[in-house]
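>>> below is the sequence, then the predicted model.
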Amino acid sequence: LSSVARQSAVITIIALGMTLVMISGGIDLSVGSVMAFAGICGTTMLAAHWPLAAALVGATLAGALWGLVNSLLITLLRVSPFIATLGTMGAARGLTLVITNGMPVVNLPDSFGWLGDGNILRVVPVPLAILVLLAFLAGFILKYTRLGRYAYAIGSNAEAARYAGIPIRLYLIAIYIFAGALTGFAGMIESSRLMTGQPTAGQGYELSVIAAVVIGGASLSGGEGTVSGAVAGAFLMGLIANGSNLLGVSPFWQQVLIGGVIVLAVAADELRKRRHGR
């Protein structure tokens, strides 16, 4: 379980932000590329002898900046979330490759490895401890803050939310920035596990994250979803990946499995809605 927790922590942290995005009726396809970009920003700072705390802040801000870009495309230019984040997925990945010339960032301090592979009191994996704290934060936001309540309202019926006086644009911007910040932080955990900044990191993560959130009960049409469901969905995805590796299943078949899980989850959601609609 410790191994699964370490492996799935990055996906789960990103899924926390994706949960808010999907509850609000949106989607973010750029998370894998943004994670790589943020990881490169943070590890570049570490390689230049910046403190770890500063590098973590830098990576988190880099992710938040891409979240802001996504939100402005969606709210100001009225581009659909799918198209907007598909564009930033390519832009973030391309910019990451341009900055690094396709080469990894190396010569990182040994202490950096503690973030991704260390233990607290020799028992609790550091990524798991971070995940628990962030999950409580995301859960608190969803349940007890205006941002969470309005996310559900916007995702359920954006027009009704607008007539109710909810500043939709402002809250969508906040939601995407929050999701981007979590993705940026996750990029540093991933880089710590690899002990290098990889410009190709995070490829295909968007599918795994979306699958985790959908398995956890979120609807692609918005208005539904929970933090606990996203965590459970991501952990289940981790168990599937770990079990597949132990059984010697090809990673290519794992991608087929993830795609199939998304299709089945979406189909089940549509069937449930039709039954309720009768």
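The structure has been received and is ready for your questions. Residues are numbered from 1 along each chain as shown.
>>> CA only for contacts and neighbour counts going forward, please
Noted.
>>> hmm, Ala218 is touching Val231, no?
No: in this structure Ala218 lies outside contact range of Val231 using CA atoms under 8 Å: 11.6 Å.
>>> in three-state terms, label Ala5 for me.
Secondary structure state of Ala5, per DSSP: H, G, I helix; E, B strand; the rest coil, is helix.
>>> chain neighbours aside, what residue packs nearest to it?
Using CA to CA, 6 or more residues apart in numbering and skipping residues adjacent in sequence, the residue nearest Ala5 is Leu128, 6.2 Å away.
>>> which strands or helices does whichever strand or helix holds that neighbour pack on?
Assigned by DSSP states H and E, Leu128 belongs to helix 126-144. Applying 3 or more CA pairs under 8 Å, 6 or more residues apart in numbering; DSSP states H and E, one finds that helix 126-144 contacts helix 2-23, helix 113-117, helix 146-156, helix 227-246.
>>> here's the one I want to compare it with:
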Amino acid sequence: MLGSTPHPPRAAASSPWRAVASYRTEIAIAAAIVLLELFVGALIPAALSWGNFANVMQAAAPLVIMAIGVLLVVVTGGIDLSVGSVFSLAGMVTALAMSQGLGAVGSSIAGLSVGVVFGAINGFLVAWVGLAPFVVTLITYAVAASLAFIVTNGHSMPVPEPDYWLLNAGSLVPGLVNHVLYCIVLLVAVEFGLKKVVAGRWLYAVGSSSQAAGLLGIPVRGVRMMAYIASGLLAAFSALISISYISNAEATAGSPLMLQAIAAVVIGGASLAGGTGSAVGAMLGALMITVIQNGVNLIGINSFWQGTVTGLVILAAALIDRFSKQRR
């Protein structure tokens, strides 16, 4: 009896280490971000100031939210190219609704509805009609981008800051900017859902093998539909965060965000083949892209090089992912 008691404690003690090991990719990305910040800080000391950190976190918030939504689709083995234009359209609809006196709550609902509708369209055409995700979301990308110009004839729309007190850059929690607070809440909720909730694990199962998932009784079509709706909703929510930050909505605001969101997911360790990825990784990928952009601006490098630098980072992430799979 006494001799058998040490075994359970050893197993329990190893559990936290297994949990840490499961996030080794995310830990490596976090370390890379720290090293990148230190490198920029060595050149521009102001980069290591709290003010710059706050600016980076606030600027990263919309991309983090969008990237987490895209992650849910990528985990299922799909892709969502429409998020950038859904972002633009949702922002324009929200601003237009506010200009018509609908109020902050009603306007927010209108903007979020744009994301839900386009997500549902994507999900239906992919999951139930059986069209390729790339084709479907490329079509909805074009439609949403066109509608973003149509609703206001291409003009930008101002957003009255007082009407957006809940989403603006104030602090519901002292010392914590609202945008960052929402990202933290979303991150914890999605990561917990992916790892601990049955529906979250279904996403991984569908992405790993939809046929095997179907044989296990998992509602494959419903899971894919859910992922696309969530992606559209979070793209719209990121637009609300963005327009409350800059107090303005533009029809082209989301143009660069689609590629950045997908890049963040890939940098964060997700495979475009599906079945892998985490919300923490997507967040860190988005943060790395924002840190790169911030560093390029502070150092004084021409902003046109940002895309090249980001592309090289994505290439490095893809190569690391491939080599790590070959080793396994």
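Yes, it's here. Here the structure is a predicted model, which is why all the values come from computation and not from measurement.
>>> what span of the second structure is the helix holding Leu128 of the first structure aligned with?
Following TM-score structural alignment, the aligned partner range for helix 126-144 of the first structure in the second structure is 178-196.
>>> circling back: roughly how far does the residue nearest to Ala5 of the first structure sit from Val249 of the first structure?
Distance from Leu128 of the first structure to Val249 of the first structure, counting by CA to CA, to the nearest Å: 26 Å.
>>> of the two, who's got more company?
Leu128 (23 against 13; other CA atoms under 10 Å).
>>> could you check the angle the helix holding Leu128 of the first structure makes with helix 227-246?
Interaxial angle, helix 126-144 of the first structure versus helix 227-246 (axes from the mean of the first three to the mean of the last three CA atoms, to 10 degrees): 150 degrees.
>>> any chance of the helices and strands packed on helix 126-144 of the first structure in JSON lines, plus distance to Gln203 of the first structure and mean neighbour count?
Listed next are these as JSON lines, based on distance: least, CA to CA, whole Å; neighbours: other CA atoms under 10 Å:
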{"stretch": "helix 2-23", "distance to Gln203 of the first structure": "12", "mean neighbour count": "26"}
{"stretch": "helix 113-117", "distance to Gln203 of the first structure": "19", "mean neighbour count": "19"}
{"stretch": "helix 146-156", "distance to Gln203 of the first structure": "28", "mean neighbour count": "20"}
{"stretch": "helix 227-246", "distance to Gln203 of the first structure": "15", "mean neighbour count": "20"}
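>>> mind putting these into TSV with distance to Ile189 of the first structure?
Below are those laid out as TSV (distance: least, CA to CA, whole Å):
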stretch	distance to Ile189 of the first structure
helix 2-23	7
helix 113-117	5
helix 146-156	26
helix 227-246	16
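>>> how about Ile150 of the second structure, what's its partner in the first structure?
Alignment note (TM-score structural alignment): Ile150 of the second structure maps to Val98 of the first structure.
>>> the helix holding Leu128 of the first structure: which residues count as buried?
Applying a neighbour-count criterion of 16 or more other CA atoms under 10 Å, the buried positions in helix 126-144 of the first structure are 126-128, 131, 134-135, 138-139, 141-142.
>>> do a quick rundown of the helices in the second structure.
Assigned by DSSP state H, the helices in the second structure fall at 7-21, 24-43, 50-75, 83-99, 103-123, 133-150, 178-196, 198-208, 210-215, 220-246, 257-267, 279-299, 306-327.
>>> which residues in the first structure does the last one match up with?
Here helix 306-327 of the second structure aligns to the first structure at residues 254-275, judged by TM-score structural alignment.
>>> just how off-centre is that stretch within its chain?
Its chain's C-alpha centre and that of stretch 254-275 of the first structure lie 20 Å apart, by CA atoms, centre = their mean, to the nearest Å.
>>> that stretch vs the second structure, mean deviation?
Its aligned residues in the second structure lie a mean 2.0 Å from stretch 254-275 of the first structure after superposition (mean CA distance after the TM-score superposition for the first structure).
>>> same check, this time on stretch 33-41 of the first structure
On superposition with the second structure, the mean distance recorded for stretch 33-41 of the first structure (mean CA distance after the TM-score superposition for the first structure) is 0.7 Å.
>>> onto which residues of the second structure does that stretch map?
Going by TM-score structural alignment, stretch 33-41 of the first structure sits over residues 85-93 in the second structure.
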